[in-house]
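Undergrad: no letters, just coordinates:
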């Protein structure tokens, strides 16, 4: 039994497994049951919906698994190139397991004979660098502090609104009674 250690807080990783069950048996299991139940059976644990993908490689005819990972999941080509021969040789079913399956928790995944680990691939992360703001107005505490609070408007405007609301309310009551 192979063990995989998933670190706490992992994001953006895709684990690819070859499924070592007969294709016709898997197709029958998928037809007769749910995909989520079959994924849970293969992994020995349930995972949140959408955090794993199980499909036959033949579904990618014309595209290929390598291009699917690159185009569909933004896996950089240099990561794919190291395993391209293995990816091209795969047939039958494969399982993609995303970091979201572990919900940020440190996990030990125990793999049985039904799964063979092919590789772990990192999705391209967006550039999160920040351009420094150098304008004077962007600097902290550059505005003139106004320490006096705004005073409410003076005059009868507030009283007039209350009087108008009372008149409307009386009018509605009279209309309802008649």
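TA: Noted; the coordinates are in hand. Note that the structure is a prediction, hence the values are computed from the model and not measured.
Undergrad: can we go C-alpha only for contacts and neighbour counts from here?
TA: OK.
Undergrad: neighbours around residue 117, how many?
TA: Around residue 117 there are 15 other residues, counting by other Cα atoms under 10 Å.
Undergrad: and it, that's in a helix?
TA: No: according to DSSP: H, G, I helix; E, B strand; the rest coil, the state of residue 117 is strand, so it is not within a helix.
Undergrad: so who does it touch?
TA: 15-18 (Cα atoms under 8 Å, 6 or more residues apart in numbering).
Undergrad: in the protein, which spans are helices?
TA: Taking DSSP state H to define them, one finds helices in the chain at 23-32, 35-43, 65-67, 73, 77-81, 84-89, 157-177.
Undergrad: export those helices as JSON lines, with columns for distance to residue 6.
TA: Below are these laid out as JSON lines (distance: least, Cα to Cα, whole Å):
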{"stretch": "helix 23-32", "distance to residue 6": "27"}
{"stretch": "helix 35-43", "distance to residue 6": "14"}
{"stretch": "helix 65-67", "distance to residue 6": "23"}
{"stretch": "helix 73", "distance to residue 6": "20"}
{"stretch": "helix 77-81", "distance to residue 6": "19"}
{"stretch": "helix 84-89", "distance to residue 6": "23"}
{"stretch": "helix 157-177", "distance to residue 6": "64"}
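Undergrad: comparison target below:
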């Protein structure tokens, strides 16, 4: 089975169940282990999490996703996610580093679900070409406001008063 993470993917977590045999270095997310499971070593392991549900100390995988990744509790309605036990690999959108990545799943890997809040906005693919987007902005620097001028006058007055007080103390001593 193949699965493609698109280049513009954002905010999603793909959940995979992995059964035995586990590749060497999976818990460390080594490129070799990722290549053995997903058919590619171009994924950024910083954005991949390997979770053994038996090590969650009383938490369910849903609790872990809710507390660690801010996945809303509504994800609990997904029975595939609710019933997942054993080794789970979580691949975040950022693991693809902004490029299309095709995953070729090994026989012991099953795509359980994709969860999260996808991005609602995308950047324009091409530069803006309208007449309003061309040209340069002209004009000079705006004159200082009345409040700015009052602040400058007050600062100068305080400096003069400081100098007078310092002079009076120096003469008196």
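TA: That came through, no problem. Computed from a predicted structure; not experimentally measured.
Undergrad: quick one on the thing from earlier: wait, which of the contacts of residue 117 of structure 1 is closest to residue 108 of structure 1?
TA: Residue 108 of structure 1 has its nearest neighbour among those in residue 15, at 13.8 Å by Cα to Cα.
Undergrad: how near is the closest one to residue 118 of structure 1?
TA: Using Cα to Cα, to the nearest Å, one gets 8 Å for the distance from residue 15 of structure 1 to residue 118 of structure 1.
Undergrad: hang on, the earlier thing: out of the contacts of residue 117 of structure 1, which are shared with structure 2?
TA: For these, the contacts that persist in structure 2 are 15-18, with contact defined as both residues aligned by TM-score structural alignment, their matches' Cα atoms under 8 Å.
Undergrad: how about the residue sitting nearest the centre point of structure 1: what's its closest non-neighbour residue?
TA: Taking Cα atoms, centre = their mean as the criterion, residue 100 is the residue nearest the geometric centre of structure 1, at 6.9 Å. The shortest distance from residue 100 of structure 1 to any non-neighbouring residue, by Cα to Cα, 6 or more residues apart in numbering, is to residue 51 (5.5 Å).
Undergrad: check contacts around the aligned residue in structure 2 for residue 55 of structure 1.
TA: Under the alignment by TM-score structural alignment, residue 55 of structure 1 pairs with residue 51 in structure 2. Contact analysis of residue 51 of structure 2 by Cα under 8 Å, 6+ apart lists 87-90.
Undergrad: for residue 31 of structure 2, state which of these is nearest.
TA: The shortest gap between residue 31 of structure 2 and any of these belongs to residue 89, at 14.1 Å (Cα to Cα).
Undergrad: taking the kept ones among the contacts of residue 117 of structure 1 one by one, which sit in strands?
TA: Secondary structure assignment by DSSP state E places 15-18 of these in strands.
Undergrad: rewinding a little: nearest to residue 125 of structure 1, of the helices of structure 1?
TA: Each of those has some distance to residue 125 of structure 1 by Cα to Cα; the shortest is helix 73, at 10.7 Å.
Undergrad: the closest one vs structure 2 - mean distance after superposition?
TA: Compared with structure 2 after fitting, helix 73 of structure 1 deviates on average by 0.2 Å (mean Cα distance after the TM-score superposition for structure 1).
Undergrad: equivalent range in structure 2 for that helix?
TA: Structural correspondence for helix 73 of structure 1: residues 69 of structure 2, per TM-score structural alignment.
Undergrad: for stretch 91-105 of structure 1, same thing?
TA: Per TM-score structural alignment, the counterpart of stretch 91-105 of structure 1 in structure 2 is residues 85-99.
Undergrad: contacts for the matching stretch, please.
TA: Around stretch 85-99 of structure 2, the neighbours that count as contacts under Cα under 8 Å, 6+ apart are 5-19, 42-54.
Undergrad: quick check on these: which are buried?
TA: Using 16 or more other Cα atoms under 10 Å as the burial test, the contacts of stretch 85-99 of structure 2 include 5, 9-10, 12-18, 42-45, 47-53 as buried.
Undergrad: mind jotting down where the strands sit in structure 2?
TA: Listed in chain order, the strands found in structure 2 under DSSP E are 2-5, 12-18, 48-52, 87-92, 101-104, 109-116.
Undergrad: could these go into a markdown table alongside distance to residue 150 of structure 2?
TA: Below are the strands of structure 2 laid out as a markdown table (distance: least, Cα to Cα, whole Å):
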| stretch | distance to residue 150 of structure 2 |
| --- | --- |
| strand 2-5 | 58 |
| strand 12-18 | 53 |
| strand 48-52 | 57 |
| strand 87-92 | 54 |
| strand 101-104 | 60 |
| strand 109-116 | 53 |
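Undergrad: residue 78 of structure 2: which of those strands is closest?
TA: Judging the strands of structure 2 by Cα to Cα, what sits closest to residue 78 of structure 2 is strand 109-116, at 8.3 Å.
Undergrad: show where the closest one falls in structure 1, residue numbers please.
TA: By TM-score structural alignment, strand 109-116 of structure 2 lines up with residues 115-122 in structure 1.
Undergrad: much appreciated, bye for now.
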